[in-house]
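>>> mind looking at a prediction? Sequence and model below.
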Amino acid sequence: MSDTPTQSHTDERIKTRSRLRESLIRPELGGMIGTIVVFAMFFLFASDSGMFSSQGVMNWSQVSAQFMIIAVGACLLMIAGEFDLSVGSMIGFAGMMIAIFSVTLGWPIWVAILITFLVCTLIGALNGYIVVRTGLPSFIVTLASLFILRGFTIFFPQTIERKTIIGGISDAAVGDWLAPLFGGKILTGLFVWLGENGLIATFDRGSQQGKPVVDGIPMLIVWALALVVVGHIVLTRTRFGNWIFAAGGDAQAASYAGVPVNRVKILMFMFTAFCATVFATCQVIEFGSAGADRGLLKEFEAIIAVVIGGALLTGGYGSVIGAALGALIFGVVQQGLFFAGVESSLFRVFLGVILLFAVILNTYVRRLITGER
């Protein structure tokens, strides 16, 4: 009878260690820790500057949403074992196509948006097809796409309009049924009520007196949250999500097991292009113009957000929630430096430091998973 308690006690110790190990290798862990540290730091050093006022929260939320949209696509693609370095150029290209179609050619804005989505997702499919058919590294294929798309983004407006910035999109979008899906706001009535009851800041002078400083949630944020939710559900609750992990973990073994590896990877390239086009559409509708320099370095920022979120560079491991937290960290830090009165160029320094730290952490996590030394 004395053996039973001893055995039970031993089993509990093993179970406890197992749970601890599982918590340590969760991909979201680094993003969670980073988010807590960043918020704590700016709460201490920038809370008096208005960073956590309604306007301040909206500022860094919108910046975070930009990173989040492209990070979701990059995350799923990286888990599938591939990279897309053309994301930034795709943003600039998509925005310019919408401007040329709607302003230069005079098409309805909804037609311009839909055709742009079709063209960009087909380009994503082409990138994926070249990768799976030739066996070339996606790094090389999409690097070529980066230069091709950026070149076209500069060439088309210069040839047609003799300039690299095309405005007038706001006028073209007036009365359009699709444009508000990317440039509108939701819950405006709620924010008016909050302002009237003194729960959020309102304008105290001029024609806007009495109106809330923040009058709604931009569709950019709605798109970001929707993509995170859908991406997380697909990755963790569906068979296709298992296929994504399998394609990035061991493509050959997955293929032998019946996983359509090539189709999965092509679809992930298409989804990455879709996310970049969502970003571009929200951007041009908000600014009312498209520029040939839009999207510069966004591909690297998306990859860094995903790495901070716990994804392994070797594929087969990662989390959409982690990538979203990485994007949130970016947005908070970028705006937090401004509120704290720190030189904004140090944001790039932060990106380099956090990337190095995330890669070291992920290497340690990979060794925990595989048992390597």
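Noted; the coordinates are in hand. Note that the coordinates shown come from a computational prediction; the quantities given were computed from them, not determined experimentally.

>>> going forward, measure contacts between C-alpha atoms and count neighbours the same way
Will do.

>>> the stretch 101-250 of the chain: helices as residue ranges?
In the stretch 101-250 of the chain, the segments counted as helices under DSSP state H, counting those that start in this stretch are 109-134, 138-161, 169-173, 180-183, 188-196, 219-237, 239-249.

>>> any chance of JSON lines for those, columns distance to Leu312?
Converted to JSON lines, those look like this (distance: least, CA to CA, whole Å):
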{"stretch": "helix 109-134", "distance to Leu312": "20"}
{"stretch": "helix 138-161", "distance to Leu312": "15"}
{"stretch": "helix 169-173", "distance to Leu312": "40"}
{"stretch": "helix 180-183", "distance to Leu312": "32"}
{"stretch": "helix 188-196", "distance to Leu312": "40"}
{"stretch": "helix 219-237", "distance to Leu312": "15"}
{"stretch": "helix 239-249", "distance to Leu312": "10"}
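
>>> and here is the other one:
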Amino acid sequence: MSTPVKTDPSPAAPSEASNRVSLGLSNRLLARPEIGALVAAIVIFIFFLIVAPAFRSAPAFFTVLYQASTIGIVAVGVGMLMIGGEFDLSAGVLVTTAGLFNAMFCYQLGINLWVGAILSLVLCLCIGFLNGYLVMRTGIPSFLITLGTFFILQGVNLGVTKLVTGSVSSPNINQMAGYDSLNWIFAAEFEIGSITLNITVIWWLLFVLLSAYVLQRTKIGNWIYAVGGNAASARAVGVPVTAVKIGLFMTVAFLGWFTGMHYLYNFNVLQAGNGVGNEFLYIIAAVVGGTLLTGGYGNAIGVALGAFIFGMTSLCIVYAGWDPNWFRAFLGVMLLLAVMVNLYVKKLSTTRKVG
């Protein structure tokens, strides 16, 4: 008498386990801060390829990259600062302060531009240190501290420039000693066939990679996320909260100085009123890139994508032949959508499935 063969229903189990693994991987992928910005960048890129024929050329694309880099360099530091739980509203006018100081100091004294560039860096780092020190020492929100710095620098930029030069612009510095070497470092252009690559694009990508490495691969990066998530808990486990936050403010100041040097050596003359409003563009680039306004969440790649979206839309609206006044409205809509997407992504990343 033969024994009946029993069928084992367990072969279906590996398929179920595979589905769970795939679902888990999908959730983790969707929970990455830069995913929303990547999807938005692809959609906007395709959209403007369709509606803006002028955008379909390589020179136009590299012009977009240059536009993105002028915002993206400072946005790298602003994004790291926001991950650390703070804001800097003085970053836009600090860029102008850096360039004006370099130009006017050297022009009035007739000295090498390198001296002014180094002293300008020292000045910017001191401003960044002061912002961070006041925030940590007084407990006043960084929004208010740096708003005060914003007004001070804006007034100084206009007042001192008018007092020294008799106008609201810096003197032309393209005939002064040190100009050629500084121009090459901060504003060189490379002709590659029909395209022109500005060196700021290269610097921007390098700063993004350095920021990504620091945030994801170093102890300092862990500290930045910790102080942004919960400063009190971070301090309780030995994180030097004060030093980290002051360092972040100084990082923003350094990148602001760097961008100020680019503007000065690219255009040779600066208007004292420039930079007002750019602080919001840096913040928008970070938020669109997945950085939360509450701190503790975001990454450098997302911020770079946010800056690229800014550069693409600001120029492609013109390429498409539309009224450029609509650009600000687009920024507002983009910011609101980014905040909602970021909150959803943050919720998704903290969800823990049971079973």
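On my side now, so go ahead. These numbers come from a predicted model, not from an experiment.

>>> among the helices of the stretch 101-250 of the first structure, which comes closest to Gly309 of the first structure?
Set against Gly309 of the first structure and scored by CA to CA, the helices of the stretch 101-250 of the first structure come closest in helix 219-237, at 12.7 Å.

>>> if we can go back for a sec, Pro5 of the first structure: which of the helices of the stretch 101-250 of the first structure is closest?
Pro5 of the first structure lies closest to helix 219-237 among these, at 37.7 Å (CA to CA).

>>> give me the range in the second structure that that closest one lines up against.
Counting by TM-score structural alignment, helix 219-237 of the first structure lines up with residues 199-217 of the second structure.

>>> flag every buried residue along stretch 220-235 of the first structure.
By 16 or more other CA atoms under 10 Å, the buried positions in stretch 220-235 of the first structure come out as 220-225, 227-229, 231-232, 234-235.

>>> how big is the offset of it relative to the second structure?
Once fitted to the second structure, stretch 220-235 of the first structure is off its aligned match by 1.1 Å on average (mean CA distance after the TM-score superposition for the first structure).

>>> chain center to that stretch: distance?
Stretch 220-235 of the first structure has its C-alpha centroid displaced from the chain centroid by 10 Å (CA atoms, centre = their mean, to the nearest Å).

>>> got the contact list for that stretch?
Residues outside stretch 220-235 of the first structure that contact it (CA atoms under 8 Å, 6 or more residues apart in numbering) are 61-62, 65-66, 68-69, 72, 76, 182-183, 240-242, 244, 278-279, 282, 319-321, 324.

>>> just the residues you listed: which are in helices?
61-62, 65-66, 68-69, 72, 76, 182-183, 240-242, 244, 278-279, 282, 320-321, 324 (DSSP state H).

>>> quick revisit: just the buried members of the contacts of stretch 220-235 of the first structure?
Neighbour-count burial (16+ other CA under 10 Å) is assigned, among these, to 61-62, 65-66, 68-69, 72, 76, 182-183, 241-242, 244, 278-279, 282, 319-321, 324.

>>> so what's Gly326 of the first structure up against?
Gly31, Gly34, Thr35, Ile304, Ala305, Val306, Val307, Ile308, Gly309.

>>> quick check: the first one vs Leu361 of the first structure, distance?
In other words, Gly31 of the first structure. Distance, Gly31 of the first structure to Leu361 of the first structure, by CA to CA, to the nearest Å: 11 Å.

>>> who has more neighbours out of the two?
Per other CA atoms under 10 Å, whichever of Gly31 of the first structure and Leu361 has more neighbours is Gly31, with 27 against 16.

>>> map that one onto the second structure.
For Gly31 of the first structure, the aligned position in the second structure is Ala37, judged by TM-score structural alignment.

>>> so what's that match up against?
Counting by CA under 8 Å, 6+ apart, Ala37 of the second structure touches Val288, Gly289, Gly290, Gly302, Leu305, Gly306.

>>> that one sits in which helix or strand?
helix 35-51 (DSSP states H and E).

>>> once you drop chain neighbours, what's closest to Glu191 of the second structure?
Leu197 (6.5 Å; CA to CA, 6 or more residues apart in numbering).

>>> just give me the neighbour total for the one you found.
17.

>>> how near is it to Thr138 of the second structure?
Using CA to CA, Leu197 of the second structure is found at 45 Å from Thr138 of the second structure.

>>> do Arg20 of the second structure as well
From Arg20 of the second structure to Thr138 of the second structure the distance is 50 Å (CA to CA).

>>> which residue numbers in the first structure go with stretch 277-289 of the second structure?
The aligned range for stretch 277-289 of the second structure is 297-309, by TM-score structural alignment.

>>> which outside residues touch that stretch?
Here stretch 297-309 of the first structure has contacts from 27-31, 67-68, 70-72, 74-75, 84-88, 313, 318-327, 330, 351, 354-355, 358-359, 362, using CA under 8 Å, 6+ apart.

>>> residues touching the nearest residue in space to Leu146 of the first structure that is not next to it in sequence, list them.
Nearest non-adjacent residue to Leu146 of the first structure, counting by CA to CA, 6+ apart: Ser86, 4.1 Å away. By CA under 8 Å, 6+ apart, the contact set of Ser86 of the first structure is Thr142, Leu143, Ala144, Ser145, Leu146, Phe147, Leu149, Glu299.

>>> which position in the second structure aligns with Ser86 of the first structure?
Ser86 of the first structure maps onto Ser90 in the second structure, with residues paired by TM-score structural alignment.

>>> same question, Gly341 of the first structure
Counting by TM-score structural alignment, the partner of Gly341 of the first structure is Gly321.

>>> and the gap between the spatially closest residue to that match that is not a sequence neighbour and Phe249 of the second structure?
Distances taken as CA to CA, 6+ apart put Ala52 closest to Gly321 of the second structure, at 7.7 Å, once the chain neighbours are dropped. For Ala52 of the second structure, the distance to Phe249 of the second structure equals 39 Å [CA to CA].
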